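**Student:** Next comes the sequence, and after it the predicted model I'd like to discuss.
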Amino acid sequence: MNFQIAMLLGQDGITNGAIYALLALSILLVFTVTRILLVPQGEFVVYGALTMASLQAGQPTAMVWLLLGLTLIDCALDLFDAARASHAFRFPRRTPLKLGYALAMVALVTQLPLAELPMAVQALLTLALVVPMGPQIYRLVFQPIASASSLVLLIVAIAVHVAMVGIALLLFGPEGARTTPFSEAGLELGPVTFNSQTLWVIAVSLALIVGLFLFFERSLYGKALRATAVNRMGARLMGISPSLAGKSTFFLASLIGTLSGILIAPITTLYFDSGFVISLKGFVGAIIGGLVSYPVAALGALGVGLVEAFSMFWASTYKEIIVFTLIIPFLLWRSLTSRHVEEEE
């Protein structure tokens, strides 16, 4: 291996590590606030990439019909909860807004010349279609069982992952897809030329990380989510809604996942079932952070990307095994240094 090859591998490793870091942060965020290990986080990546590819192909994506269906179920549950309330029936004010948003997206997707739209508009339309799935999934699946044990929540998360993979196959088909790169330019540093898409991934990842830091440090909603992560019962006693916290974290997770899919779609071909392996690598980074520390999780995910890239050169056949083996020493260390407390029924 010479210096040029090492730089190329390092470029791939940093690109992949940046995406894994974002997924690790979103997995960690959802887990600390809701105790849900978000197994289907990688599916948001796949949905974002394949929806973007569908828009660029000029085909009205079936994703909009999934959005409309989930919105109708969400609105029906809101009306049912309002009818069951002990006080007088009050029509949920957000129900018309949710339904109007879904119908507006149907009109846009079916009427606009999708393939002729600027790439920035296509990306925004992809985010508008896929990101609402996060809060909707929490509302339909996890909110009714929010007080269940962590094991039950994990089993349900696995079921959601399996369902989303099947729905992706139904919506997008078995063929993989790539999207058009954001730009063809590059940055030359000595003998190595950095792909423009790599620079986009790194720049957007850093912007998201800084944005999340400012959100949690400066905004009221961010501080409420931090309080929920530190002490859920105390946050509830202070008037912070657990359902709002859950929906907010799922919104952030779906936003990060969808944006990650848009970023990596020009670099690699994604299939309907590619999300699980991607989210597992983000999960390895989250485990390195002990499912507690955001900076350590981000650094761990970056290390996963670099190990994966250099493993492709030295032992490409065992690349996945080497990456997932990284989790073992950290699990052993956590097991030996943590106090085990039996959960009381």
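**Tutor:** Received it, and whenever you're ready, just let me know what you need.

**Student:** Every contact and neighbour count from this point should use C-alpha atoms.
**Tutor:** Fine.

**Student:** Residue 221 - how many residues pack around it?
**Tutor:** Number of residues near residue 221 (other C-alpha atoms under 10 Å) recorded here: 16.

**Student:** same thing with residue 44?
**Tutor:** Neighbours of residue 44 (other C-alpha under 10 Å): 26.

**Student:** Tell me how far it lies from residue 111.
**Tutor:** 25 Å (C-alpha to C-alpha, to the nearest Å).

**Student:** Would you mark the buried spots in the helix or strand where residue 25 lies?
**Tutor:** Per DSSP states H and E: residue 25 is located in helix 3-34. Buried residues in helix 3-34, counting neighbours by 16 or more other C-alpha atoms under 10 Å, are found at 7-34.

**Student:** another one to put next to it:
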Amino acid sequence: MDLQIALLLGQDGIVNGAIYGLMAVALVLVFSITRIVFIPQGEFVAFGALTMAMMQGGKVPSTLWLLVAVALLSLAVDLWRVSRGELVNWGASFLWSVAMPLVAAVLALVLKPTSLLLQALTTLCIITPLGPLMYRLVYRPIADATVLLLLIVSVAMHGVMVGLGLLFFGAEGSRTPAFSEAQFQLGEMTVSGQSLVVIGVALVLVGALYAFFGGSMIGKALRATAINRVGARLMGVPTALAGDASFALAALIGAVSGLLIAPLTTVYYDTGFLIGLKGFVAAIIAGLASYPVALAGALLVGQLEAFSSFWASAYKEVLVFTLIIPVLWWRSRSSRHVEEDEE
């Protein structure tokens, strides 16, 4: 391996690590607030990329009809809860079940976007509401269940979303045009504009999340819920809405990640699962608790994958996922069991 190859591999590792970092941040966010190990996080990546590809082909994305169907179902559930005398936050229900699907439908069906940026915006408007709607329909009724039960439900939801992906997009993969066709020469290394877009957007998104959690009332409410859910509820924080917000952010992060990688690689209906698993490895390195450690772990995963693809390409996935074994061993030796804390 010469210096030029090492630099190219390092660049690929940074770009991949940026995507895995976004996945890891989303997984840590959802778990810390809701105790849900969100296995279907990667499906938002595939749905985002393939929704964009369908609009590039001049078609109405099938995910729009999925959004409308899920929104109507969520609205029906809220009406049923009212009939039983339960309280419903109609503001949040209107936002996710009416307003966002309506905006997405206007963008996709009326405006029929042709520019790249407007198509990306339409994709985000379609995919983002799917997160909180999924939480409302699937996870909120069992919000107080054990972590194991929530994990089992997440695995089931992964299977459902992969099946829907195959139904909506077919078995063939798709790519989208790059957001930047520029090429830059740094010494002996060529850097593509799309790679810089990926890294730049990832940094901006992480910075925006840092500012959101540190400077906004909603962000502080989410932090309080993550630290102590019962205490936050006693202080008046609507923890059910915290679940909506965390899933909305996770879906947004997944959709953005899909838009970023679609110009770099062919995306299939099940591509997101492997990307999500690598983000999960980074999240496990952080103990599903620390955002900075999750980002550092994602960069480590990206570099390990890139250099493994050169030295032992047939075993690169094995080497990446083997990284989780010493981390779990070390954490099992240095951390108390979760149930000990609950007692």
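**Tutor:** Yep, it's here. Note that this is a predicted model, so its numbers are computed, not measured.

**Student:** Specify, as a residue range, where stretch 137-148 of the first structure falls in the second structure.
**Tutor:** Aligning stretch 137-148 of the first structure against the second structure (TM-score structural alignment) gives residues 134-145.

**Student:** which outside residues touch the matching stretch?
**Tutor:** Contacts of stretch 134-145 of the second structure with the rest of the structure, by C-alpha atoms under 8 Å, 6 or more residues apart in numbering, involve 34, 70, 74, 77, 150, 240, 243, 244, 247.

**Student:** so what's the second one up against?
**Tutor:** Remark: with contacts taken as C-alpha under 8 Å, 6+ apart, residue 70 of the second structure is in contact with 130, 133, 134.

**Student:** got it, and residue 271 of the first structure?
**Tutor:** 46, 50, 174, 175, 176, 177.

**Student:** Most neighbours among those, please name it.
**Tutor:** In the contacts of residue 271 of the first structure, the most neighbours by other C-alpha under 10 Å go to residue 50, 32 neighbours.

**Student:** any idea how far that one lies from residue 140 of the first structure?
**Tutor:** For residue 50 of the first structure, the distance to residue 140 of the first structure - C-alpha to C-alpha - is 24 Å.

**Student:** Strands of the stretch 51-200 of the first structure, start to end?
**Tutor:** 186-189, 192-195 (DSSP state E, counting those that start in this stretch).

**Student:** For those, give me a markdown table that also has mean neighbour count.
**Tutor:** What follows is the strands of the stretch 51-200 of the first structure, written out as a markdown table (neighbours: other C-alpha atoms under 10 Å):
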| stretch | mean neighbour count |
| --- | --- |
| strand 186-189 | 11 |
| strand 192-195 | 16 |
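
**Student:** Looking at the ones you listed, which is nearest to residue 104 of the first structure?
**Tutor:** strand 192-195 (36.7 Å; C-alpha to C-alpha).

**Student:** residues in the second structure matched by the closest one, start to end?
**Tutor:** Taking TM-score structural alignment, strand 192-195 of the first structure hits residues 189-192 over in the second structure.

**Student:** The matching stretch: average distance to aligned residues in the first structure?
**Tutor:** Superposing on the first structure places stretch 189-192 of the second structure at an average distance of 0.8 Å from its equivalents, by mean C-alpha distance after the TM-score superposition for the first structure.

**Student:** Can you pull out the residues in contact with that stretch?
**Tutor:** Contacts for stretch 189-192 of the second structure (C-alpha under 8 Å, 6+ apart): 4, 7, 8, 180, 181, 182, 183, 184, 185.

**Student:** Where do the helices of the stretch 151-300 of the second structure begin and end?
**Tutor:** 193-215, 217-227, 229-234, 239-261, 271-285, 291-311 (DSSP state H, counting those that start in this stretch).

**Student:** Which of those sits closest to residue 85 of the second structure?
**Tutor:** Nearest of the helices of the stretch 151-300 of the second structure (C-alpha to C-alpha): helix 239-261, 17.4 Å.

**Student:** corresponding residues in the first structure for stretch 240-247 of the second structure?
**Tutor:** Against the first structure, stretch 240-247 of the second structure falls on residues 243-250 (TM-score structural alignment).

**Student:** Pull the distance from the matching stretch to the chain's centre.
**Tutor:** 14 Å (C-alpha atoms, centre = their mean, to the nearest Å).

**Student:** what's the mean deviation for that stretch versus the second structure?
**Tutor:** Compared with the second structure after fitting, stretch 243-250 of the first structure has a mean deviation of 0.5 Å; criterion: mean C-alpha distance after the TM-score superposition for the first structure.

**Student:** Identify the residues contacting that stretch?
**Tutor:** Contacts for stretch 243-250 of the first structure (C-alpha under 8 Å, 6+ apart): 26, 29-30, 33-34, 134-136, 138-139, 143, 224-225, 228.

**Student:** Over to stretch 258-266 of the second structure?
**Tutor:** Counting by C-alpha under 8 Å, 6+ apart, 19, 44-49, 52, 120, 173-179, 194, 197-198 sit against stretch 258-266 of the second structure.

**Student:** What span of the first structure is it aligned with?
**Tutor:** The aligned range for stretch 258-266 of the second structure is 261-269, by TM-score structural alignment.

**Student:** Report the buried residues of the matching stretch.
**Tutor:** Buried, per 16+ other C-alpha under 10 Å, within stretch 261-269 of the first structure: 261, 262, 263, 264, 265, 266, 267.

**Student:** okay, how far is it across that stretch, tip to tip?
**Tutor:** Using C-alpha to C-alpha, the distance between the terminal residues of stretch 261-269 of the first structure is 11 Å.

**Student:** what do you get for stretch 135-144 of the second structure?
**Tutor:** 13 Å.

**Student:** and if you look at stretch 78-91 of the first structure?
**Tutor:** Terminal-residue distance, stretch 78-91 of the first structure (C-alpha to C-alpha): 9 Å.

**Student:** Grab the most central residue of the first structure for me.
**Tutor:** Centroid check for the first structure by C-alpha atoms, centre = their mean gives residue 257 as the closest residue, at 2.8 Å.
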